[in-house]
Every structure is written in C-alpha cells, then in structure tokens.
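sequence plus predicted model, see below.
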Amino acid sequence: MEHINFPAPANLPHLTMSHDKAFQDVFGLSLVSNIIQHQKGTQAALQAAMESALPVALEAIGTWEIVWGPVVWKRYPSDRNSGPDNIWYIAKNPLVQFSDETTHETYVLAIAASADTLHDWLVEDLDVGGVVDFEKWVKGSCRNRPVNANWLFIHDSTHTYIASGTAGGVWNLISTTAPSSAKGSSYTAPQFLANLRPDTPTARLVVTGHSLGGALAPTLALAMKEIGVLSAFSPDNVLVYPTAGASPGNENFAKRYAKAFPKSRGSDYKVWNADIINTLDIVPQAWCTNTSKSPSQCLENIPGMYGPSVWEVKGAIDITILDVNLCGITYFPLQSSSFTGAQTSSVPTTITKFFEIAGQQHVPQYAKHIGVPMPNFATLPVLESIRRDLHAKTPEEVRQAYPVIGRLESDANRVAADGVGPLEDEEAVRAYVAAIASRGPPPAAHDAADPALVIQEVNDQPPVSKTVAVV
C-alpha cells in the first residue's frame, strides 16, 4: 500500500484528486485522524505528537486548517505502554467542490478508528452486550453519562437502542474539552459547533470516521442533531461519511438515522450518509445475528468470507453471537453503499492467516479503492523531543486492535482459558457454546455504560473522573 511521505512543509506536494475530491478529502481527513494511532505513550506525549503531526498531514490533502482540537483522550493518561483511546478534531476548508458541482465552506469533524488500548478494545469496540436507550439519552441533551438499559425492560421492537460501547465512545467525544495547547481550548466539539458562525450561509458540516470511527460518527452526528447544537448549518448541509463501521444499534436506530440523514444519490464510495463498506471486510458484518433480517451484513457471514469456512473462526463467531444475543436487541446495519476490495489469491486455513487477510481488507483496501494514500507517521517532521517519548506498536498489537478481529481473538483466548482446548476442536467448542447458551441472559444489565466498570476488572488503577456540560 502506498504511503504519503512528508517532506518539509514548504515543499509539501498536494495530492492529485479527481472530480470526486470532496469524498477523497473527507476520507483523507478521516485517515489522518489516525496518524498516531499505532504509537504508545502518555496522553500528554500523544497529544503533543498529534498537534505537531496533524497540520503537516493536512497540507497533503488540500487547503484545510484545524479550527478545533485535536484532542487525544486516554482512560489512563499516565500509561506509557498503550496508545490513545480516542482522537478527534475539526478542520475547515473555505471552498470545497462537491459532486453536485456546488461549492461550500466546509467543516469536517474527523474521528479516529479503533486505537490500541485495552479501554478501546474492551469497551468501545466490544461492549455490545449492554445497550443504552438512545432516545431517552438525547432527551436529556446527553448531559449525563449514558446508562445501560435494564435487560428486563428492553423493548427492541418499540425503542431505539445503541451499544453500550458506542454510547460510551460518543460520551467521550461530546464531553471532553480541547486542552489549552489545542485550537478551541476549553470547548467541547459540540460547544464549538453550537457557537460557530460560518462565513457563508451555505456552509456544510461532515462528520466522518473509519472502523470504530465509522460507528461513532453517525451516532454522534444524530445525537448532535437531536440535541440542537448544529443550528449553524441548514439540515441539508449536515452530512455523514462513515466507512467500515459496525452496526451501532438496533433497527429502530438505523431507521431513525436514515430519516435524519437520507442517503444521497450515487454509488460505490461516492454516497453521503451511508456506511461505505468493502464486501470483503469483516467489520461491517458486525453485529447483526439475524440472517433473515440482514443477509448481506451478518456475523454468520464472516467464517466463509475468504474461502471455505475456517472452523477456528466459526467457533469464535458462535461464541460471539451468543454473547451478542444476550443483550436483548438485534443489531441492524445502517444504510450502506458497497464496493469489493481486491481479493487475495491465498485461501486462509488458520485463524491467524484469516486475521491477516481481514486486516488488509479493513484499512488498506479502502484507501486504495477511494484513491487516498495512507499517511505514514514515521516520515512526518515531528520534533525529536516529541518522538522520543513515543514507541511503536508491534504488528500483532496493531492487528489485535481492529474491531471484530480483536473480539474474535478475545473469544479464542477465552475458550483456551476455560480449558476447552483449541478452537479447531469442533466437538469441544460446540459443547462450550451449548454450555454458555444454557446460562441464559443476565437478570439485568450493569447500571452504567461506564468504561471504568470494565477496565477495573483488569486494572487496579482508579478511574479518572470527568463531567463536562455538552452545551
């Protein structure tokens, strides 16, 4: 996969874009939100690196300037051995030409994909076993941390629910203020947008993200629209561009999102308000478990996506499906537009090889298809004093951070820890799955979608408290 090599800023070349520049620009802004994703360091070190690297990365995309952020958030800010949990920023371009031949002053809120820390991996990507009543939360203007619905009182057919992990991620995005060193300091992203006065009446806002960001972006956009912080933009000028996102909630949420953000005309990656998905990417197959409701995007499709079903993958998927089904809802994918990435000539016969192919389909194939080279942090002119406080993730750590892939590996490890044996032992795994199923659902979900509830199980450090009004 081609990377952008960044020379000194004064000599920085601009990417050559086609008439689809708006889509490519927005996806490029989404990609560069991940510029330090594979780095480990304290929150302060990662924040300094992001502030140093992002302006240079933006110069390679076009005439974009940072107007808010960037913000790097970590559950445990002093931990040097993990990467960021969330990264997001807002950039502005005074004149962007869209595919309908109109030009607009444009703001883009870009949200990073899955990062490499335990919080992100366990909570925002994997916490689909608990759900939050979205309508109830936004009626309170999202001023309080989202609370998990009690399993006994979940009504999937009549209420709008989102995954607890998605809700927790959105809470971080709407409640965290930019630090004093960043643009828009002391404001949250919603506060900044609520107080924004664009230079033109036709200004547009695009909310974008890939992978984890592909689930957070549409959920955040809908929440901000419903709590009324986007009045600076006309309704038709608020767009969403999620890519490779898993399903954030149930069918009622998908319908609510589609009503608020109608899918634009177009096909392939050239569609606004639709989840842009690679049909060979396993991540958009999550988290629906009902093939009759969603035959093209469902967890059961994953084992055979790259050839004959790999039993180790099938075993992990069976366990994942059981866990997801205990949440009380059926996840349903958002409206989407698809393409098919380049297929590999090799057929995976092990779970490790399966994950390697899945990783290639999840990020590089999107960049190749949309025509946006992937940025490379190693070539950025970041001060050595900043770079020395960081160290890179290993390839295995990077792969394990991908959503769904990380979940499957987690379930595989869980089987081994429970003494079942290797996942290729079909009889043993079937017995294990049956044993889990016989336990049935819990009497009630845990009370709050608080990342600390999960993290405290594996880390004795005290949680970091933060409460900030959204608007």
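Thanks, I have it.

contacts and neighbour counts: CA atoms only from here.
OK.

and the next helix or strand past the lengthiest strand in the chain?
Scanning the chain for the strand with the most residues, using DSSP state E, yields strand 86-97. Tracing the chain past strand 86-97, the next element assigned as helix or strand by DSSP states H and E is strand 103-111.

which secondary structure elements does that following strand contact?
Applying 3 or more C-alpha pairs under 8 Å, 6 or more residues apart in numbering; DSSP states H and E, we find strand 103-111 packed against helix 21-32, strand 86-97, strand 204-210, helix 212-227.

who are the contact partners of Val206?
In this structure, Val206 makes contact with Val26, Thr106, Tyr107, Val108, Leu109, Val238, Leu239, Val240, Tyr241, judged by C-alpha atoms under 8 Å, 6 or more residues apart in numbering.

try this one next to it:
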Amino acid sequence: MTNPSLDAYQQVFGMAGLANRAGGYNGLGIQLQLQLQYDLSFYFNNVPPVKIMGQKAPSTADPSVLPVLGNWDLVWGPALVEEENNNVPTGVADNALYVVKCDAVAFPGGPTLPAYVVAVAATNPSSLYDWETEDFAVSEVVNWTTYNPSDPTTSPYNGTDPYISKGTATGVGILLGLKSPDFAASPNTTLQQFLAGLNPEPGTAIIFCGHSLAGALSPTLALYLKENKNLNAFGVTLVYPTAGPTPGEAVFANLFNSKFPPLPPGWEEQKGTYQSWNTMHWNDLDVVPHAWTISELEKIATIYGQATSNMTPYILQTLQKMAIDDSSKSGASYTRIQNQSLPGQLQTTIKTPPATLQDYMLQLAVQHVAMYNGIPAAGPNPQVNGLILPQPLPKPDVVNLVPGVTAVTESEMIIKIINQIIEWILSHYTLVEKENATQNIEADK
C-alpha cells in the first residue's frame, strides 16, 4: 500500500480528534461507549463488532480512510467513563481513550517503525465535571514526587519539587483507572495492564496524544508511565499534545522536557511548524493554551479585539481576573512544557471584535478546534486549511446512532460552553461582586 497523504504527526493528531467523538453525544455511559466504538469502526481495522448496530465481525476501515490516515488496528479499548455530579450521572462521556497500532509508520526525518498510539479525549464541552474537576481545578497542586493516581492528595507548594495541578492529577488518575469493557478490544484490562502484556518488536514506538484538556493529560500520563517503567519495552516514546493548558509549574515542565527531548537521537529536524515531537503545539489565537501562565492569561479578554458592547468587556475582564486569581492561589508558577505556537487567523465570518459573549465564544470554538483541523468551503466562504490537518478526516455519509444516544449540534455545543462559563462565574460569585463594586467605585471617581 502507498503511504497515506497525512504524515505521522498529522495521523496522530487525527487520532486524538477521533477520541473526542463521544463528546458529540448525550446518553448513558454504556450507550456512549458503544457509540464511540461504532464510530471508530469506520476508521480502524479489528474494532470488535457492536452487535446492537448490526455488526457481526471485527471492522475493516472504510476505503476513504486508508489513503489519508493509513492502516491502523484498534488494539485496546475504547474505554470511557460517565461520572456523577452529586450522585447524578452526567449523561455524557467525561473521559475516554483508546490504543491503535500500525505495523509501519514512516516518521518524517526518522525511520519507518511499528507504532502504537494512545489517544486521549479532550474536554467534553457538555461535561460540567470536566470543566470543574479537571480543567479549572488549578488553585491547588499535587506534589509529583509523591503522586498517587488513585488518591491525588493536594499539598502546599514548597518551591522545590515538581507540582501538577489538582485537575491534571485527577484526570490522569481517571485515565489510569479505566478498564477496557468486555465487549471492546483487549477486554477487562487497564492501560497499564495492557502495556505490561505487550512484547513489541525492537524499536517499536509508542505515541501519546490529545487535544485541549488532553493536551495537558497526555504528556503527564506519558511521563508517569515512563517513570513507572511501563514503557521500557518500547524503543521510542513520543508525545504529541495540542492546544493544552499547562499541566504543572516550572520544575515539572523542566522534568518533562528533560525526559522527552523534541527529537530522538539521529532523527532530522523538520521544517513544518507542527512537525516536532514532545512539543505542545498551539494556535496563538486559541484561548485554552493561554491557561494557566499568568502573563498569557492577561491576554485573553482582548485576544479577539476589544469587545464593543458595554457588558461583554466586563464579563471577559472578570473571567480573566478570576482565571489569574485561581492560577495564583497555590503559589506555583504554571509554566508550559516545551511548545511551539502556530499562526492563527481570525475568522471574519464571526463578528470581530466581539459584540457579545456569544461572538467571543464562537471565535474561541473555531480557533480551538476548526483552525487545527481545517474548515471546508461553505457557500460563499472559501476553504480554510488547518494548522495541522489541511482538512477534516473523512466522515460517514450518515451518522448512525446507538439506541438511546442523541447527537449534539455545534450550536448546542457553543451554548453549553457559555453555560459552563456562567456556572464558573456563579461559583466565584463573591469575587465577581467584589470586582463589580471596584469597577463601580472607579466609575464614580
């Protein structure tokens, strides 16, 4: 078979996006699990059949996928969790991951090797659990030297040891605790158990990837497994995180950088801005990777220009102040792991500068997702090539839904994001009132 049109970086990024598919649905955990597995059967070989959808044998990837993404087999998972808020199931996929394998991946500037990819799902915009427990939980930190994934206890920052945010610590613990269901690939095993049972060929690579929240979780998960000696059987260990917030502070970032250099020995540096391993790639107009470094958070209220209505600038400035306050509380200075910015472009089909919070959120959503994947032409609007993928991966002509599952539209996603931010504002109500009073006093003066 000829090489796929996407290079290894783009293939891995595409597979990170596929891990997010469950975020586009509502349903019970078991239904969402089956839906994600069914969706993956379009892209990968040997996905166990989802019998309720009429599948009777392991999958063969759709012919439209192979020339683009290459020939990959599902080997573990997918595994997915639906959490609870106050003993009430969330009704969405809060975390998910899966593992695929290809017998021959041509690495740009390097050799052709067998490779495994561990793909971690991003924040589900519909999951308040994700937002509160993983994304926004940065005011407390966990000492990496004593980190226990099953009990991520926080402790005061001592200024010496590496620390990660409580949210990152919680998320990695959830991923390590997930088991592949008995109807999925490599059933009834955790990721660590699956990796321990492998006997890969010499030189085999393993790559961890994820976007957004998973841009913080995937490098942290890889570092944990590496330090725990779970990856010793692999010849090459790589990470390809995108659009991620900072998982931890400066000592942790330096630790990660020392364990994961941008290129394995002997590999040649590539020219593309997206073409480096063990590097967090981010769109410079994407709000999410501006968290949680204070100097970067100070840019987010006006990242798309000064909002024009009376209320929107106040809301955005208040959000920015709250984010900076949360980032500062522990005393740890959040610092990006080694990273590479990508040149974004404002989408003029959205009102810019924003007049309303919805304008801001629409631009944010485009910059955080579509600008990495590419935007197909629509009506008078021309095609926009993405910062990593030229255009989105092929999709089925018709999306079939597992009984009990409903799809979430893009508009509904935007509304959910706005609602989650409103919830966050309400959770910081005292700070909002204090800021409001301060601004009123300044206005009176």
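Structure received. All values derive from a computational prediction rather than experimental measurement.

superposed, what's their TM-score?
Aligned and superposed, the two chains score 0.81 in TM-score terms (TM-score structural alignment, normalised by the length of structure 2); 392 aligned residues with a C-alpha RMSD of 2.8 Å.

rewinding a little: mind putting the contacts of Val206 of structure 1 into JSON lines with neighbour count and distance to Val206 of structure 1?
Formatted as JSON lines, the entries for the contacts of Val206 of structure 1 read as follows, by neighbours: other C-alpha atoms under 10 Å; distance: C-alpha to C-alpha, whole Å:
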{"residue": "Val26", "neighbour count": "23", "distance to Val206 of structure 1": "8"}
{"residue": "Thr106", "neighbour count": "23", "distance to Val206 of structure 1": "8"}
{"residue": "Tyr107", "neighbour count": "25", "distance to Val206 of structure 1": "6"}
{"residue": "Val108", "neighbour count": "26", "distance to Val206 of structure 1": "5"}
{"residue": "Leu109", "neighbour count": "25", "distance to Val206 of structure 1": "6"}
{"residue": "Val238", "neighbour count": "24", "distance to Val206 of structure 1": "6"}
{"residue": "Leu239", "neighbour count": "22", "distance to Val206 of structure 1": "5"}
{"residue": "Val240", "neighbour count": "29", "distance to Val206 of structure 1": "5"}
{"residue": "Tyr241", "neighbour count": "26", "distance to Val206 of structure 1": "7"}
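
any idea which of the residues you listed is closest to Tyr187 of structure 1?
The shortest approach to Tyr187 of structure 1 among these belongs to Leu109, at 14.3 Å (C-alpha to C-alpha).

roughly how far apart are the equivalent of that closest one over in structure 2 and Val65 of structure 2?
In structure 2, the residue paired with Leu109 of structure 1 according to TM-score structural alignment is Val118. Distance of Val118 of structure 2 to Val65 of structure 2, computed by C-alpha to C-alpha, to the nearest Å: 19 Å.

next: Asn254 of structure 2.
Asn254 of structure 2 is 38 Å from Val65 of structure 2, where distance means C-alpha to C-alpha.

helices along the stretch 251-400 of structure 2, start to end?
Listed from the start of the chain, the stretch 251-400 of structure 2 has helices (DSSP state H, counting those that start in this stretch) covering 294-297, 311-328, 357-365, 371-373.

got the residue ranges for the strands in structure 1?
Listed in chain order, the strands found in structure 1 under DSSP E are 3-4, 39-40, 65-73, 86-97, 103-111, 131-133, 161-163, 204-210, 238-243, 275-278, 336-339, 374-375, 391-392.

just give me the mean distance for the fourth one relative to structure 2.
The superposed strand 86-97 of structure 1 is, by mean C-alpha distance after the TM-score superposition for structure 1, a mean 0.4 Å from where its aligned residues fall in structure 2.

report the angle between the axes of that strand and strand 204-210?
The directions of strand 86-97 of structure 1 and strand 204-210 differ by 140 degrees, with axes from the mean of the first three to the mean of the last three C-alpha atoms, to 10 degrees as the criterion.

for the fifth one, same thing?
Strand 103-111 of structure 1 runs at 30 degrees relative to strand 204-210, counting by the same axes, to 10 degrees.

burial of Thr145 of structure 2, as a residue count?
Residue neighbour count, defined by other C-alpha atoms under 10 Å, stands at 10 for Thr145 of structure 2.

an error on my part: the question was meant for Thr170 of structure 2.
Here the neighbour count serves as a burial measure; for Thr170 of structure 2 (other C-alpha under 10 Å) it reads 21.

please say which position in structure 1 it maps to.
For Thr170 of structure 2, the aligned position in structure 1 is Gly168, judged by TM-score structural alignment.

pretty sure that match contacts Val454?
No: Gly168 of structure 1 is beyond contact range of Val454, at 11.6 Å (criterion: C-alpha atoms under 8 Å).

now the common contact residues for those two.
Any residue near both Gly168 of structure 1 and Val454 by C-alpha under 8 Å, 6+ apart counts here, and that gives Val123.

next one: the closest residue to Ala222 of structure 2 other than its chain neighbours relative to Val100 of structure 2, how far apart?
Here the nearest residue to Ala222 of structure 2 in space, its sequence neighbours aside, is Phe208; by C-alpha to C-alpha, 6 or more residues apart in numbering that works out to 6.5 Å. According to C-alpha to C-alpha, Phe208 of structure 2 and Val100 of structure 2 sit 11 Å apart.
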